[in-house]
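Undergrad: Below is the sequence, then the predicted model.
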Amino acid sequence: MTSTEIAPPVRGARLRPSGKPNGQWLVDGKEPLNGNEEWKQADGGLSVRERIESTYAQGGFASIDPTDLHGRFRWWGLYTQRKPGIDGGRTATLEPHELEDEYFMMRIRLDGGQLSTEQLRVIADVSVEFGRGTADITDRQNIQLHWVRVEDVPEIWRRLEAVGLSTTEACGDVPRVVLGSPVAGIAVDELIDPTAQIEEITSRFIGDESLANLPRKFKSAITGHPSHDVVHEINDVAFVAVEHPELGIGYDVWVGGALSTVPRLGERLGAWAAPDQVAEVWHGVAQIFRDYGYRRLRNKARLKFLLADWGVERFRDVLETEYLGYRLADGPAAPKPLTPGDHVGVHAQKDGLFYVGATPIVGRTSGENLGKLADLIEAQGSSRLRLTPHQKIVVLDIPKENVEPLIQGLDELEFSARPSLIRRGTIACTGIEFCKLAIVNTKDNAREAIFELEKRLDGMDLRAPLSLNVNGCPNSCARIQTADIGLKGQIITDDEGNQVPGFQVHLGGGLASSEREEAGLGRTVRGLKVAADGIADYVEKVATRYVAGRVDDETFAQWAHRAAEEELR
């Protein structure tokens, strides 16, 4: 037995302590406490699709209702993008309508990062025809396009859905894409293939009206691979494969992780979920968030804040008594990873074929390149690829004799299967080029830094990829607090007293990996900031000091946490 049945709960019996209501539905009732909650209750985000197709696509951008534009469109993967020419210093001073252009970012949802070459070619064609050739591979296993007009959205949906793709709930206060191991079902060392669990979650609950009004975004991850390749510690709910000494292979359950301006790593519930319990547990956690999550203040509305107040013991008790109706088995923690989780390089599959992980430079590519990538993969005998939570791609099912031709073709498309350690370890968010929240250009600055550092660090014994995460604002889409070197975009004052784009520096963060025992957040050094055009100078300096000052097999993160502040400047 993996569980014990318990008596039905008295729902909503947990009373609010004295003080202001937090908008918890089962404590305070459903009266909306802010404008976002009002419009979500008045008309849910999923409803806007009909208006996009019947009204806005015909009437154009000017016909869009403002609440739909700035709210409900997100439920279908659409954000207005930043108007060109607005510098980062004005990001916080202008209203949304002043910052936005009459074009959209469109996020294509790829649960588990799984793609066929047929699907990839459709995305490529959509990018070229409707998105000015733009295509970014994100660290959430999605692909984002830009320059999309509302007039073209219905046709884009038609083409995507014809091959089994969608943008449903790719953004908004909903269950976002479910991260999954990029090597699910093929890796020799995999404990369990989580594909069936991902498919059950997405088929049952994505687009479900009962979960389409959560307090904020809800992020999920599940992996059956011992490398812990889905950044589980920074998801609202996550499942990590582990072998129970009595019950066999199942999943260790984590809850409450998220970064942004108030980072908090997830925590183990101490519970073990059998494969056939995963969807129920996922649903239970999502319902806890819906019913008990804080809705009064949006900056306090993520699940991590509820977990911080409740604690793991109470959270598990509510999950089991009010939502599951049975006790989960206690379970062990998953062992420390022994291999990197980005899957870069050439690896044997369990069927005798090979998978090849490759690095696009900070996730930036193009529709034309995606089309060529589909052609290349098919020419080398495959029709499958995966995206990773590290802005990488993994090509599956390659015969041994085709591995080197594939790698050569990938290099020509700037997808390197044998990248430098700095190229392999660098990711970047969208940045000021398209994002209305951004202050600094990320993709171009990171790309230029990579090329420069590949020359300067050539021959330096870093031992492992140096993770350099570049973010255009404080919100940490590029996970700045969990990088060796995390850069948070802001306006800084240079040596001449000028206000220029730059970054605050975070050092020594990371998630559990083959290089570190456990996840931890980076440290900041008072006053340590780097100009946007000075990334390479700073990284070279701090990497050189690390190599000279490390002790034995000390990692960069370990060194950065013990080093004196003057060594880190």
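TA: All right, it came through fine.
Undergrad: From now on I want contacts and neighbour counts done on CA atoms only, so please keep to that.
TA: Noted.
Undergrad: distance of residue 553 from residue 546?
TA: Summarising the geometry, the distance separating residue 553 from residue 546, computed by C-alpha to C-alpha, to the nearest Å, is 12 Å.
Undergrad: wait, is residue 362 part of a strand?
TA: No. For residue 362, which was evaluated using DSSP: H, G, I helix; E, B strand; the rest coil, the result is helix, with no strand membership.
Undergrad: which one of residue 553 and residue 546 has more residues nearby?
TA: In this view residue 553 and residue 546 are compared by other C-alpha atoms under 10 Å, and residue 546 has more residues nearby, 22 against 9.
Undergrad: how far away is the more buried one from residue 123?
TA: On the measure of C-alpha to C-alpha, residue 546 and residue 123 end up 42 Å apart.
Undergrad: One more: residue 517?
TA: 39 Å.
Undergrad: the more surrounded of the two?
TA: In this view residue 517 and residue 123 are compared by other C-alpha under 10 Å, and residue 123 has more residues nearby, 25 against 13.
Undergrad: Please give the element, helix or strand, for the more buried one.
TA: helix 117-130 (DSSP states H and E).
Undergrad: residue contacts, residue 209?
TA: Contacts were defined as C-alpha atoms under 8 Å, 6 or more residues apart in numbering; by that measure residue 209 touches residue 46.
Undergrad: do you know how far it is from residue 31?
TA: Residue 209 sits 19 Å away from residue 31 when distances are taken as C-alpha to C-alpha.
Undergrad: can you check residue 463 too?
TA: Using C-alpha to C-alpha, one gets 55 Å for the distance from residue 463 to residue 31.
Undergrad: do residue 159 as well
TA: 40 Å.
Undergrad: Tell me which of these two has more neighbours.
TA: Counting neighbours by other C-alpha under 10 Å for residue 159 and for residue 31 shows that residue 159 has the greater number, 18 against 12.
Undergrad: where's residue 347 relative to residue 397, distance?
TA: Using C-alpha to C-alpha, one obtains 10 Å as the distance from residue 347 to residue 397.
Undergrad: Common neighbours of those two, please.
TA: Counting by C-alpha under 8 Å, 6+ apart, the common neighbours of residue 347 and residue 397 are 354-355.
Undergrad: And the strands in the stretch 451-569 of the chain?
TA: Counting by DSSP state E, counting those that start in this stretch, the stretch 451-569 of the chain has strands at residues 468-471, 485-493, 499-507, 523-531.
Undergrad: Could you tell me which residues within the first one count as buried?
TA: By neighbour count, with 16 or more other C-alpha atoms under 10 Å as the criterion, the buried positions of strand 468-471 are 468-471.
Undergrad: between residue 347 and residue 397, who's got more neighbours?
TA: residue 397 (22 against 15).
Undergrad: Put this next to the first one:
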Amino acid sequence: MTESSTSGAAAPPGSVRPHLVKRHRGEGQWAKGHFTPLNPNEQAKKDDDGLNVRARIENIYAHRGFDSIDGQDLRGRMRWWGLYTQRRPGIDGGKTAVLEPHELDDEYFMMRVRIDGGQLTVAQLRAIGQVSAAYARGTADVTDRQNIQLHWVRIEDVPAIWKILEAVGLQTTEACGDTPRAMLGSPVAGVAKDEVIDATPALEELKRRFVGSKEFSNLPRKFKTAVSGMQDVVHEANDVSFVGVVHPEHGPGFDVWVGGGLSTNPQFAKRLGVWVPLEEVGDVWAGICGIFRDYGYRRLRNRARLKFLVADWGAAKFREVLESEYLHRTLIDGPPPPFVPATQRDHVGVHEQKDGRYYVGFCPRVGRIDGATLGRVADLAEAVSSDRVRTTPDQKMLILDVPGDRVEWLVGELKTLDLQVRPSVFRRHTMACTGIEFCKLAIVETKALASDTIDELEKRLPDFDTPITLNVNGCPNSCARIQTADIGLKGQLVQDANGDQVEGFQVHLGGHFGADAESEDASGAGSTGSFGRKVRGLKITAAELADYVERVLRNYQADRRAGESFAAWTARATEQQLS
């Protein structure tokens, strides 16, 4: 589907007839004639498509250096190629919201390598490790969007990095920006015994047709996609998700969800109630993305995500517009996916594939790894005759296709790299965002604190075996999905016992995806989950994090009923028990 052939889609701003332009500002919806840019971001995108900045990077900025970069390119369009300036060292969290962008900018970049579906070959993983070691001071973070982020990248080195990555089929195209970001997919697509359908062909089609296409390179905000034949891609929190489901008449296909997102205004996605066959995923995705492009709110960036449009319209109207204006046909009604506990989604451990071989899932510590270790993981995969490595939406990694007689050898070798296949519940279920070390939006440090907390909890609660998710975020934007964690921590400045302002967190308790067996319909009929409970006035300092988590978990152990989950317990616990 192209923009010019889409009924209801907007023509480029320069071609609009004057009498069609609304005199009022509205919400900035192109489909309603609101083409006048209403904020600096929209003006920058109107001035030049973000995809065009690559030529300037290669031909000008890489030769003339950081100071030659145009401001709109530096803090806007370069994101279309996976580049953000990172935070200048030494700036404390109290200055995050008060300094001007140029005061926060370091002369180095974070570079996000796009890994759709988390799918990597050994050669690709080795190439990322090579780039990390040569150009990024050895840094590498596995993200909860299945990407790998590098830091300390110089603008002078970007063309050389692209050359290495693209030689093995990797890219940074639209890894950031107001674009279709990297698309989540099951890391065990095609090999899992319990998947409904292998979604790999759909992901490959979406990437081939739409990534880097100017049809969708100017969206109101970022657009997050998940496509999986099973429930392992947090489909409840994406702008659009296709979830494997079996239709009683038509067989395996996908249930479609729209309008999910967390950040400061969290909303679970809503089911459209349709069943889509594998071969139609691309067209339906394009229709949904087209609605976002044309009807999305462009006036205020804090209301520009698709979730706000879906909340205003409702699922029924959204489906009607999709069918009548974009697909020009009626979609098939379909059933919801069955209930699957969220604790079964991360694929850590040793699991048999449907072909009799095994996949081995392991835990980089809160997603942090380094280039040399990535190279060693590539070597280990090659040593067990595998050419398939995967990243997950939980900051984990997998090696597929491992022969049964090589599994324990591989587990042992990974352990020597501090990559645990059989980790503690704390190592397995703790996530952390980038934090103040590199992120210009962050208020507090996250990665090192989360890692240290894991060590402390393993010492203090060595026999604790109930899965508890602990998600640590450096600001309110919820890159680490704090609202849907058992213990979610939102970074902010707090007062310690002496009245001094220090790094700390607001606490969210009992959040989760999917139905909770104790309190909801376990059939999972469209169940999305629950956001965590906030206890009034409950804030903790970073220094007391381990003490707090230990205290709450001991209270849970002492008071829980038989089989009661932590999430269910927090819903009935007293504020004193949770404090």
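TA: Perfect, I can see it now. Just so it is clear, the model here is predicted, and its values are computed rather than measured.
Undergrad: To which residue of the second structure is residue 28 of the first structure aligned?
TA: The pairwise alignment with the second structure assigns residue 28 of the first structure to residue 33, based on TM-score structural alignment.
Undergrad: I'd like the distance from that match to residue 20 of the second structure, if you could.
TA: As for residue 33 of the second structure, its distance to residue 20 of the second structure is 6 Å (criterion: C-alpha to C-alpha).
Undergrad: Looking at the two, which is more packed in?
TA: Between residue 33 of the second structure and residue 20, counted using other C-alpha under 10 Å, the more crowded position is residue 33 (23 against 11).
Undergrad: so that one touches residue 22, yeah?
TA: Yes. Under the criterion of C-alpha atoms under 8 Å, residue 33 of the second structure makes contact with residue 22 at 5.9 Å.
Undergrad: Can you report how many residues lie near the alignment partner in the second structure of residue 247 of the first structure?
TA: Residue 247 of the first structure maps onto residue 250 in the second structure when the alignment is built from TM-score structural alignment. A count of nearby residues for residue 250 of the second structure, using other C-alpha under 10 Å, gives 12.
Undergrad: Could you check how far residue 250 of the second structure is from residue 263 of the second structure?
TA: Computed as C-alpha to C-alpha, the residue 250 of the second structure to residue 263 of the second structure distance reads 37 Å.
Undergrad: Name the nearest residue to the most centrally placed residue in the first structure, ignoring sequence neighbours.
TA: Computing the C-alpha centroid of the first structure and ranking residues by C-alpha atoms, centre = their mean puts residue 140 first, at 3.1 Å. Distance criterion C-alpha to C-alpha, 6 or more residues apart in numbering; nearest residue to residue 140 of the first structure, sequence neighbours excluded, is residue 389 at 5.1 Å.
Undergrad: contacting residues for the alignment partner in the second structure of the one you found?
TA: When the second structure is aligned by TM-score structural alignment, residue 389 of the first structure is paired with residue 393. Counting by C-alpha under 8 Å, 6+ apart, residue 393 of the second structure touches 143-146, 184, 232-234, 346.
Undergrad: hmm, 7 Å instead?
TA: Counting by C-alpha atoms under 7 Å, 6 or more residues apart in numbering, residue 393 of the second structure touches 144-146, 233.
Undergrad: same thing with residue 275 of the first structure?
TA: Contacts of residue 275 of the first structure by C-alpha under 7 Å, 6+ apart are 197, 250.
Undergrad: quick revisit: tell me which residue of the second structure lines up with the residue nearest to the centre of the first structure.
TA: Correspondence of residue 140 of the first structure to the second structure, assessed by TM-score structural alignment: residue 145.
Undergrad: how far away is its match from residue 415 of the second structure?
TA: 25 Å.
Undergrad: gap between stretch 292-310 of the first structure and the chain center?
TA: Average the C-alpha atoms of stretch 292-310 of the first structure, do the same for its chain, and the two points are 20 Å apart (C-alpha atoms, centre = their mean, to the nearest Å).
Undergrad: Could you give the residue range in the second structure aligned to it?
TA: So in the second structure, the equivalent range for stretch 292-310 of the first structure is 295-313, judged by TM-score structural alignment.
Undergrad: mean shift between whichever helix or strand comes after the helix holding residue 123 of the first structure and the second structure?
TA: Downstream of helix 117-130 of the first structure, the next assigned helix or strand under DSSP H and E is strand 134-137. Comparing strand 134-137 of the first structure with its match in the second structure after superposition yields a mean distance of 0.3 Å (mean C-alpha distance after the TM-score superposition for the first structure).
Undergrad: Need the residues that contact strand 134-137 of the first structure.
TA: By C-alpha under 7 Å, 6+ apart, the list of residues contacting strand 134-137 of the first structure from outside reads 127, 143-146, 363-367, 391.
Undergrad: one step back: for the match of stretch 292-310 of the first structure, which positions count as buried?
TA: Within stretch 295-313 of the second structure, the residues that count as buried by 16+ other C-alpha under 10 Å are 295-299, 303-311.
Undergrad: Same question for stretch 24-42 of the second structure.
TA: 27-38, 41-42.
Undergrad: now stretch 373-392 of the first structure
TA: 373-378, 380, 382-392.
Undergrad: Just those residues: which are in strands?
TA: Using DSSP state E, 384-387 are the members of these that sit in strands.
Undergrad: sorry, back to before: helices or strands up against the helix holding residue 123 of the first structure?
TA: Based on contacts counted as 3 or more C-alpha pairs under 7 Å, 6 or more residues apart in numbering; DSSP states H and E, the elements that helix 117-130 of the first structure packs against are helix 367-379.
Undergrad: between the helix it packs on and helix 117-130, what angle do the directions make?
TA: Between the direction of helix 367-379 of the first structure and that of helix 117-130, the angle (axes from the mean of the first three to the mean of the last three C-alpha atoms, to 10 degrees) works out to 160 degrees.
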